[in-house]
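Trainee: This is the structure alone, sequence omitted:
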């Protein structure tokens, strides 16, 4: 059996708000709390479990997406007024000219989690 990532804990100031934010930007569903986690299923094998922590230290989470998924994410980010950018040090520069792929962007949540979305087209 190949190794796959099943879930990861994502630190949050407010776990439900963070889960809703991530799900809305990425075009995913948030179904509510599961004990002290606010899980968002990313695909059939991966769930992000948002958890409230004191003084959260942000993580970097990177996602490969196809061109149409990227277009949808970018449209939702723009519609919501979420700052985004092409550089992890400038995640608010409003650009998508990612250094590692034809199109990509970064955005940040309240816990300083840095999300990276990359598309080959």
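Mentor: Nice, I can see it. The shown structure was predicted, so the numbers you read here are calculated from the model rather than taken from an experiment. Numbering: from 1, shown residues only.

Trainee: contacts, neighbours, all on C-alpha from now
Mentor: Fine.

Trainee: At which residues are the strands of this structure located?
Mentor: Assignment of strands within the chain using DSSP state E yields the ranges 7-12, 38-43, 46-52, 60-65, 103-108, 114-119.

Trainee: so what does the last one touch, helix or strand wise?
Mentor: Under the contact criterion of 3 or more C-alpha pairs under 8 Å, 6 or more residues apart in numbering; DSSP states H and E, strand 114-119 touches strand 60-65, helix 67-80, strand 103-108.

Trainee: tell me what the longest one is packed against?
Mentor: The contact analysis (3+ C-alpha pairs under 8 Å, 6+ apart) places helix 67-80 against helix 15-26, strand 114-119.

Trainee: Please name whichever of those is nearest to residue 78.
Mentor: helix 15-26 (9.6 Å; C-alpha to C-alpha).

Trainee: helices or strands up against that closest one?
Mentor: Secondary structure elements in contact with helix 15-26, counted by 3+ C-alpha pairs under 8 Å, 6+ apart, are strand 38-43, strand 46-52, helix 67-80.

Trainee: quick one: contacts of that helix?
Mentor: Helix 15-26 is contacted by residues 12, 28-30, 32-33, 37-40, 50-52, 72-73, 76-77, 109-110 when judged by C-alpha atoms under 8 Å, 6 or more residues apart in numbering.

Trainee: adding another structure so you can compare the two:
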């Protein structure tokens, strides 16, 4: 069997708030939850498990590939809500980037993790 990505636990200050954020941002749905997890399922079957961290945690970086229409919806929502986003992971350019033949932007989730949305994979 070839290895495939199955799930990730994303530490959160508030699992429900973070789950709502990712549900809206990625346009994904709830999955059955158990224990400390607020679970979401992506269309490719990958499970995102949001859980309140037992202690402080370092910021992580998550990148999600979306189609152009999804990217347009997110960008319009960010502009409308005046939410900060950047074109680079260092958060120095307040614009989307057009590298690699697509578009990408970076924003912070409620737990302080850097979320990247891109329309073309790097490889």
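Mentor: On my side now, so go ahead. Computed from a predicted structure; not experimentally measured.

Trainee: Would you pull the TM-score for this pair?
Mentor: Superposed pair, TM-score by TM-score structural alignment, normalised by the length of structure 1: 0.84. Supporting alignment: 119 aligned residues with a C-alpha RMSD of 2.1 Å.

Trainee: picking up where we left off before, what's the most buried one of the strands of structure 1?
Mentor: Stretch with highest mean neighbour count among the strands of structure 1: strand 103-108 (a mean of 24; mean count of other C-alpha atoms under 10 Å).

Trainee: That one against structure 2, how far on average?
Mentor: Between strand 103-108 of structure 1 and its aligned partner residues in structure 2, the average distance after superposition works out to 0.6 Å, using mean C-alpha distance after the TM-score superposition for structure 1.

Trainee: Can you check what angle separates that strand from strand 114-119?
Mentor: Computed with axes from the mean of the first three to the mean of the last three C-alpha atoms, to 10 degrees, the direction of strand 103-108 of structure 1 lies at 160 degrees from that of strand 114-119.

Trainee: quick one: strand 103-108 of structure 1 to chain centroid distance?
Mentor: In terms of C-alpha atoms, centre = their mean, to the nearest Å, the centre of strand 103-108 of structure 1 is set 9 Å apart from its chain centre.

Trainee: got it, and stretch 78-96 of structure 2?
Mentor: Mean C-alpha position of stretch 78-96 of structure 2 versus that of the full chain (C-alpha atoms, centre = their mean) differs by 14 Å.

Trainee: got it, and stretch 11-22 of structure 1?
Mentor: Centroid separation between stretch 11-22 of structure 1 and its chain, computed with C-alpha atoms, centre = their mean, is 11 Å.

Trainee: same question, stretch 9-26 of structure 2
Mentor: For stretch 9-26 of structure 2, the separation from the chain centroid amounts to 9 Å (computed by C-alpha atoms, centre = their mean).

Trainee: How about stretch 99-115 of structure 2?
Mentor: Relative to its parent chain, stretch 99-115 of structure 2 has a centroid offset of 7 Å by C-alpha atoms, centre = their mean.

Trainee: Stretch 16-29 of structure 1 too?
Mentor: Taking C-alpha atoms, centre = their mean, one finds the center of stretch 16-29 of structure 1 at 8 Å from the center of the full chain.

Trainee: Go through it and flag the buried ones.
Mentor: Within stretch 16-29 of structure 1, the residues that qualify as buried by neighbour count (16 or more other C-alpha atoms under 10 Å) are 16, 18-26, 28.

Trainee: Go through the helices and strands packed on strand 114-119 of structure 1 and name the closest to residue 93 of structure 1.
Mentor: Put simply, out of those the one that sits nearest residue 93 of structure 1 is strand 103-108, at 9.6 Å, with distance taken as C-alpha to C-alpha.
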